[in-house]
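Visitor: Show me the folded form of this:
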Amino acid sequence: MNRSLLVQNFNFCKICAQPASGNHFGIQSCRACAAFFRRAANSKWGSQPCRSNNCDRKLIPCKPCRLKRCKEQGMSTSNFQFNRDILKRILPRSVEIFVGKPESV
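Guide: Down below sits the predicted model:
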């Protein structure tokens, strides 16, 4: 395959410019920035000012500036998948009986 085609198809994170792992919360981003946004979107960092007043976007910015950049680039909390994991599974009766008998294990 032509190397120039590989380079053209390679996407970069819009937050930190590292290789993107896919579309997260509405934009191409890496897993680290997606995880940061998921944790930070509803935190106190959104209302705090920049810690240094001169964050460089080429380097790792402070948390409030990184969150601001996520929002500026288009990450959205409306793309959160709430209740995605099954919190309670219904086990078949046979499994319930087996688990209740340690001598069977």
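Visitor: Every contact and neighbour count from this point should use C-alpha atoms.
Guide: OK.
Visitor: for this protein, what spans make up the strands?
Guide: 22-24, 27-29 (DSSP state E).
Visitor: quick one: contacts for the closest residue to residue 11 other than its chain neighbours?
Guide: In space, and not counting its chain neighbours, residue 11 is closest to residue 20: 5.5 Å by CA to CA, 6 or more residues apart in numbering. By CA atoms under 8 Å, 6 or more residues apart in numbering, residue 20 lies in contact with 11-13, 28-31.
Visitor: go on, residue 45?
Guide: The neighbours of residue 45, taking CA under 8 Å, 6+ apart as the test, are 63-64, 67.
Visitor: By neighbour count, which of the residues you listed wins?
Guide: Tallying neighbours with other CA atoms under 10 Å puts residue 67 at the head of the contacts of residue 45, with 22 neighbours.
Visitor: Please generate a structure for the following sequence too, so the two can be compared:
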Amino acid sequence: MDYSYDEDLDELCPVCGDKVSGYHYGLLTCESCKGFFKRTVQNNKHYTCTESQSCKIDKTQRKRCPFCRFQKCLTVGMRLEGARRAGLHP
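Guide: Here you go, the predicted structure:
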């Protein structure tokens, strides 16, 4: 099967609203959110929110609160089982 990426795809990342680059961890996301999700899961990162755990996550502010960004990744449907956890795979 061919899963080539269509350059004319007008979808936006459900996490931050940036242009999607393809299917990652169960849904269409941008490269930035794909990498963030992968690093968070692989490195078993735990974040805390300094606000009320309801920070706005968009293209310009996605790096301000990793806690809220990761929660949004999970909320929109990114799947943990699609990411390799550190030490589990060669």
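Visitor: List the TM-score for the superposed pair.
Guide: Remark: TM-score between the superposed chains equals 0.69 [TM-score structural alignment, normalised by the length of the second structure]; 75 aligned residues with a CA RMSD of 2.2 Å.
Visitor: so of the contacts of residue 20 of the first structure, which ones are in helices?
Guide: Here DSSP state H is the test, and the contacts of residue 20 of the first structure give residue 31 as lying in helices.
Visitor: Out of the contacts of residue 20 of the first structure, which is nearest to residue 54 of the first structure?
Guide: Proximity of these to residue 54 of the first structure (CA to CA) peaks at residue 13, which lies at 21.8 Å.
Visitor: Just to confirm, what residue in the second structure is aligned with the closest one?
Guide: Superposed on the second structure with TM-score structural alignment, residue 13 of the first structure falls opposite residue 13.
Visitor: can I assume its match is in contact with residue 27?
Guide: No - using CA atoms under 8 Å, residue 13 of the second structure is not in contact with residue 27; the gap is 9.0 Å.
Visitor: do you know how far residue 82 of the second structure is from residue 29 of the second structure?
Guide: Per CA to CA, to the nearest Å, residue 82 of the second structure is found 14 Å from residue 29 of the second structure.
Visitor: Looking at those two, which one has more neighbours?
Guide: Ranked by neighbour count (other CA under 10 Å), residue 82 of the second structure and residue 29 place residue 29 first, with 25 against 12.
Visitor: dump the residue contacts of that one.
Guide: 12-15, 19-23.
Visitor: So it versus residue 17 of the second structure, what's the distance?
Guide: Remark: distance between residue 29 of the second structure and residue 17 of the second structure (CA to CA) = 9 Å.
Visitor: Check residue 37 of the second structure too.
Guide: As judged by CA to CA, residue 37 of the second structure and residue 17 of the second structure stand 15 Å apart.
Visitor: burial count for residue 7 of the second structure?
Guide: Using other CA under 10 Å, the number of residues around residue 7 of the second structure comes to 9.
Visitor: Next, work out how far apart it and residue 76 of the second structure are.
Guide: Residue 7 of the second structure is 23 Å from residue 76 of the second structure, where distance means CA to CA.
Visitor: Noted, bye for now.
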